[in-house]
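Chemist: Pasting the sequence and the predicted coordinates here, then a few questions.
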Amino acid sequence: MRVRYVHRGYFPARAGAELMTQYLAASMSRLGWDAGVYTHQVDEDTATFMRGAGVSIQPLPATPDETERADVVHAIDAFHPQDIAAGLDLARAWGVPFAVTPASAPDVWPDRETVLDGCRRADAVFALSVAERDMLRDAGVPASRLHIIGQGPHLPGTPDPDRFRRDHGIEGPVVLFLGRKTRSKGYVTLLEATEHVWEQHPDTTFVFLGPRWDEDCAERFAEHTDPRVIELGMVDEDAKHSALAACELLCVPSTVDLFPLVYVEAWACRRPVVASTFLGSTEVVAHGRDGLLVRPTARTVAEAVNRLLGNPSERRAMGEHGHDKVRRELGWDAVADRVHTVYRTLIAARKQTEKAR
């Protein structure tokens, strides 16, 4: 059976939705599917990963080609609504089931109507949380077509936290921000929190890892010039894994997420998270158990960071609880099994419908 994913957000950045697409495609390939991704240019790390997993990469065809006909078309990420529309058109032209994973919060959808139209017309819509499922149901997506799949980490190899620290001249505690540098992800809030943290923990280093996204990123970092603030761009997955292992905690006080993959990755490395309020945040982060949920202000973020830096035993306990949650509830095998089951159900239903004609 053949599945084709539509997601054209890889260049110039690789973030949660991009990783979700390639991990899901790789998982389907392992389950015996002919999996491929319709996308634009991808970075070399992504191309190497996909080729190694047996996943094809190609441009979205301008017109449907029957020789390329898939059994399922699956569009991922409502941040690119044109991909949802294109995926729907392709699936309908081929006469095959269409699935959508919105992946992004409604606040960042550029075209809400296109996204919701695609979701309402899809044969299956995959939500990352109960809160997202309920939001989509309330927006008119039939409940019978909604499926919760969650998230899973994929951290390759063995991390080298000592080398990460040496390479960047870090000796004291590390607070890590990991993600696109946009205000909605909370990087500015964390920058503004640094002074409050240094009042109690002056040897703390803040590492901001991920691509610049907002136009004023350079100005924001220029306002916080300090050797204890280290800004890095995109790095490969090995370096990201080492950064997570090197930090004391992950702080991404995002306000427009659904189920941030970086939280799951931090928990996989036994690190607690400091998070803010977004759709379903209390469902994702168990406050006081695997992380802390705070209002998105510099002062409240700093208070949470100071609490964890000042209480190593609590910090370690939260990291362990997060790790247990990943082991018990989250993981790509579980996600892939859920998606695989839905795909097979859709294909069987479509064949039954065709037979009845």
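Modeler: Yes, it's here. Remember, predicted model here, so these are calculated numbers, not experimental data. Residues are numbered from 1 along each chain as shown.
Chemist: Every contact and neighbour count from this point should use C-alpha atoms.
Modeler: Noted.
Chemist: Show residues contacting the longest helix anywhere in the chain.
Modeler: Longest helix in the chain, counting residues (DSSP state H): helix 332-356. Helix 332-356 is touched from outside by 23-24, 27-28, 71-72, 96-97, 123-124, 149-154, with contacts defined as CA atoms under 8 Å, 6 or more residues apart in numbering.
Chemist: could you redo the last one with a cut-off of 10 Å?
Modeler: Applying CA atoms under 10 Å, 6 or more residues apart in numbering, the contact partners of helix 332-356 are 1, 3, 20, 23-28, 30-31, 33, 71-74, 95-99, 123-126, 128, 145, 147-154, 328-329.
Chemist: Residue 262 reaches residue 273, doesn't it?
Modeler: Yes - counting by CA atoms under 10 Å, residue 262 touches residue 273, with 9.2 Å between them.
Chemist: shared neighbours of the two, anything?
Modeler: 250-252.
Chemist: Could you identify which of these has the most neighbours?
Modeler: residue 251 (31 neighbours; other CA atoms under 10 Å).
Chemist: Give me the subset of the contacts of helix 332-356 lying in helices.
Modeler: Going by DSSP H, the helices hold 20, 23-28, 30, 328-329 from these.
Chemist: So of the residues you listed, which two are at opposite extremes in space?
Modeler: The most widely separated members of the ones in helices among the contacts of helix 332-356 are 25 and 328, with 22.6 Å between them, by CA to CA.
Chemist: Who has more neighbours out of these two?
Modeler: Neighbour count, other CA under 10 Å: between residue 25 and residue 328, residue 25 has more, with 26 against 10.
Chemist: Quick check: buried residues in the longest helix of the chain?
Modeler: 332, 334-336, 338-340, 342-343, 346-347, 350 (16 or more other CA atoms under 10 Å).
Chemist: Distance to residue 104 for those residues - can I get that in a markdown table?
Modeler: Listed next are the buried residues of helix 332-356 as a markdown table, based on distance: CA to CA, whole Å:
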| residue | distance to residue 104 |
| --- | --- |
| 332 | 19 |
| 334 | 21 |
| 335 | 17 |
| 336 | 19 |
| 338 | 20 |
| 339 | 18 |
| 340 | 22 |
| 342 | 21 |
| 343 | 22 |
| 346 | 24 |
| 347 | 26 |
| 350 | 28 |
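Chemist: Report the two of those separated the most.
Modeler: Farthest pair in the buried residues of helix 332-356, by CA to CA: 332 and 350, 26.6 Å.
Chemist: The stretch 1-150 of the chain: strands as residue ranges?
Modeler: With DSSP state E, counting those that start in this stretch as the criterion, the stretch 1-150 of the chain has strands at 2-6, 34-38, 56-58, 72-76, 98-101, 124-127, 146-148.
Chemist: Nearest to residue 230, out of those strands?
Modeler: Evaluated over the strands of the stretch 1-150 of the chain, closeness to residue 230 peaks at strand 72-76, with 32.1 Å, by CA to CA.
Chemist: on that earlier part again, and the strands of the stretch 1-150 of the chain: which comes nearest residue 180?
Modeler: Using CA to CA, the nearest of the strands of the stretch 1-150 of the chain to residue 180 is strand 72-76, at 17.9 Å.
Chemist: let's bring in a second one:
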Amino acid sequence: MSGLQVNVLRHPRVANVIMWVVSKCIGRPSFRSLGIVLFEALFARQAIAALRGVDVIHHIGQAHELIGFAAAAAARKLGVPFVIQPTVHPGQWGDSPFDFYLYQQAQGLFAITNFERNFLESCGLSGPFFIVGNGIDNRTDGNANRFRQSYSLEGPIVLFLGRKTPDKGYTLLKQAFSLVQAQRPDAKLVCMGPTPGEQPSQVCLEVKDGVLELGFGSEQDKHDALAACTMLCVPSEGEAFGLVYMEAGRYAKPVIGRRLPVLEELLGRQGAGLLVGRAYGEGNQVGLDVIELKDAILQLLNDPQLAEQLGKNADQVSEAFIWSRVVTRFETAYRNAVANKTVSLECLSQTN
């Protein structure tokens, strides 16, 4: 966090026993209130000291981290608005009754998309809501030649960026790409990202069976890969926003993702991405099989005009989410939250 003041909240070692009790309480709905009280007793005073003098307190996340409750307590004590940015993945995380108990304590809810706001409203939250989006660096300085030369890559590149886990679509993509190669042996799949600690490392710095497995790369490595790729393919099972698709958009690269409601809102309706799969159940689930994903990759490989148009549209869409524009939306939301809090306090004083 270069250039930013960071205050770390800590509990004394002697309080480890209390934290153990808190962990047991949080796992049992009937004891959660006790867990929250104990957690606030340990951390609320520190939070108040660290946050004294601020105009608004902004919590990013859900309830199970518990720090949101200490932040809410600090906001009440300091008399400042408390806002939450839940980053909900409906049906996956952030939508439990415990989470909504925390969200109800906020004077404002920052939603990343209209889909998230509509979902929160449908669950009974009244807001006020502020649609802020998410921010990306306005970068197009990736060096395609450097990336290709570093790994002796020729031909079209399908790029995967993210954790190498099934929920990010990594396993499905590798299966689909093995079928792609039967028709397009010139294509390469580059996977860049960390492997979960409990799994064998998926890193091989040479192309093997058309696949290059890279580990966690630097920001420059990532941008070099984006500049070099023919398309980005990250068929995640869930997304709150999908920053990586927007980052690819800055390079006018076509993207493939699941037809998730969030991506449909941000990319699909603008013709800025090739979205695949079929919704099932309620909420945010989209089924996708190997054949459909294979066909989507081949469609972009075999139709350069379509790929180019999708990339141009993605470039236009991503323009709205560069940091300078997103910061303006956050500033407006903060000012509204402070103004709403001031009005509420004035109304309260008039009734007393």
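Modeler: Right, received. Where do you want to start? Since we're looking at a predicted model, the values are computed, not measured.
Chemist: okay if I get the strands of the stretch 1-150 of the first structure as a markdown table plus mean neighbour count and distance to residue 267 of the first structure?
Modeler: Converted to a markdown table, the strands of the stretch 1-150 of the first structure look like this (neighbours: other CA atoms under 10 Å; distance: least, CA to CA, whole Å):
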| stretch | mean neighbour count | distance to residue 267 of the first structure |
| --- | --- | --- |
| strand 2-6 | 23 | 28 |
| strand 34-38 | 23 | 28 |
| strand 56-58 | 16 | 31 |
| strand 72-76 | 26 | 24 |
| strand 98-101 | 27 | 23 |
| strand 124-127 | 26 | 21 |
| strand 146-148 | 20 | 20 |
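Chemist: Can you redo these as JSON lines, where the extra columns are distance to residue 113 of the first structure?
Modeler: Shown next, in JSON lines, are the strands of the stretch 1-150 of the first structure (distance: least, CA to CA, whole Å):
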{"stretch": "strand 2-6", "distance to residue 113 of the first structure": "19"}
{"stretch": "strand 34-38", "distance to residue 113 of the first structure": "23"}
{"stretch": "strand 56-58", "distance to residue 113 of the first structure": "28"}
{"stretch": "strand 72-76", "distance to residue 113 of the first structure": "16"}
{"stretch": "strand 98-101", "distance to residue 113 of the first structure": "14"}
{"stretch": "strand 124-127", "distance to residue 113 of the first structure": "16"}
{"stretch": "strand 146-148", "distance to residue 113 of the first structure": "18"}
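Chemist: Would you mind finding the match for residue 337 of the second structure in the first structure?
Modeler: Correspondence of residue 337 of the second structure to the first structure, assessed by TM-score structural alignment: residue 346.
Chemist: Then residue 92 of the second structure?
Modeler: Aligned partner of residue 92 of the second structure by TM-score structural alignment: residue 108.
Chemist: Map residue 318 of the first structure onto the second structure.
Modeler: Aligned partner of residue 318 of the first structure by TM-score structural alignment: residue 310.
Chemist: sec struct for its match, please.
Modeler: Under DSSP: H, G, I helix; E, B strand; the rest coil, residue 310 of the second structure falls in the helix class.
Chemist: how close does the aligned partner of residue 138 of the first structure in the second structure sit to residue 237 of the second structure?
Modeler: By TM-score structural alignment, residue 138 of the first structure lines up with residue 122 in the second structure. Residue 122 of the second structure sits 22 Å away from residue 237 of the second structure, taking CA to CA, to the nearest Å as the criterion.
Chemist: now residue 34 of the second structure
Modeler: According to CA to CA, residue 34 of the second structure and residue 237 of the second structure sit 35 Å apart.
Chemist: Repeat that for residue 75 of the second structure.
Modeler: Distance, residue 75 of the second structure to residue 237 of the second structure, by CA to CA: 35 Å.
Chemist: swap in residue 111 of the second structure?
Modeler: 20 Å.
Chemist: Just give me the neighbour total for the residue nearest to residue 279 of the second structure when sequence neighbours are not counted.
Modeler: Spatial nearest neighbour of residue 279 of the second structure, excluding adjacent residues (CA to CA, 6 or more residues apart in numbering): residue 286 at 4.2 Å. Here the count is done by other CA under 10 Å, and residue 286 of the second structure has 19 residues near it.
Chemist: So residue 286 of the second structure is in contact with residue 259, correct?
Modeler: Yes - taking CA under 10 Å as the definition, residue 286 of the second structure is a contact partner of residue 259 at 6.6 Å.
Chemist: Between those two, which contacts overlap?
Modeler: Common contacts of residue 286 of the second structure and residue 259, defined by CA under 10 Å, 6+ apart, comprise 236-238, 276-279.
Chemist: still on that earlier bit, who's more crowded, residue 262 and residue 273 of the first structure?
Modeler: Comparing residue 262 of the first structure with residue 273 by other CA under 10 Å, the one with more neighbours is residue 273, at 32 against 22.
Chemist: Can you tell me what that one aligns to in the second structure?
Modeler: In the second structure, residue 273 of the first structure lands on residue 255 (TM-score structural alignment).
Chemist: So residue 52 of the first structure sits against residue 25, correct?
Modeler: No - counting by CA under 10 Å, residue 52 of the first structure does not reach residue 25; the two are 11.7 Å apart.
Chemist: rewinding a little: adding secondary structure and distance to residue 212 of the first structure, write the shared contacts of residue 262 and residue 273 of the first structure out as TSV.
Modeler: Listed next are these as TSV, based on DSSP: H, G, I helix; E, B strand; the rest coil; distance: CA to CA, whole Å:
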residue	secondary structure	distance to residue 212 of the first structure
250	strand	18
251	strand	17
252	coil	15
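Chemist: residues contacting the match of residue 92 of the second structure?
Modeler: Applying CA under 10 Å, 6+ apart to residue 108 of the first structure gives the contacts 78-80, 184, 256-257.
Chemist: For residue 7 of the second structure, what is the corresponding residue in the first structure?
Modeler: Using TM-score structural alignment, residue 7 of the second structure pairs with residue 58 in the first structure.
Chemist: Pull up the aligned stretch in the second structure for stretch 201-208 of the first structure.
Modeler: Aligned by TM-score structural alignment, stretch 201-208 of the first structure falls on residues 184-191 of the second structure.
Chemist: Please compute how far the matching stretch lies from its chain's middle.
Modeler: How far stretch 184-191 of the second structure lies from its chain's middle: 27 Å, per CA atoms, centre = their mean, to the nearest Å.
Chemist: again, but for stretch 168-188 of the second structure
Modeler: Put simply, stretch 168-188 of the second structure sits 25 Å off its chain's centre (CA atoms, centre = their mean).
Chemist: Same question for that stretch: list its buried residues.
Modeler: Going by neighbour count (16+ other CA under 10 Å), the buried part of stretch 168-188 of the second structure is 168-170, 172-174, 176-181, 184, 187-188.
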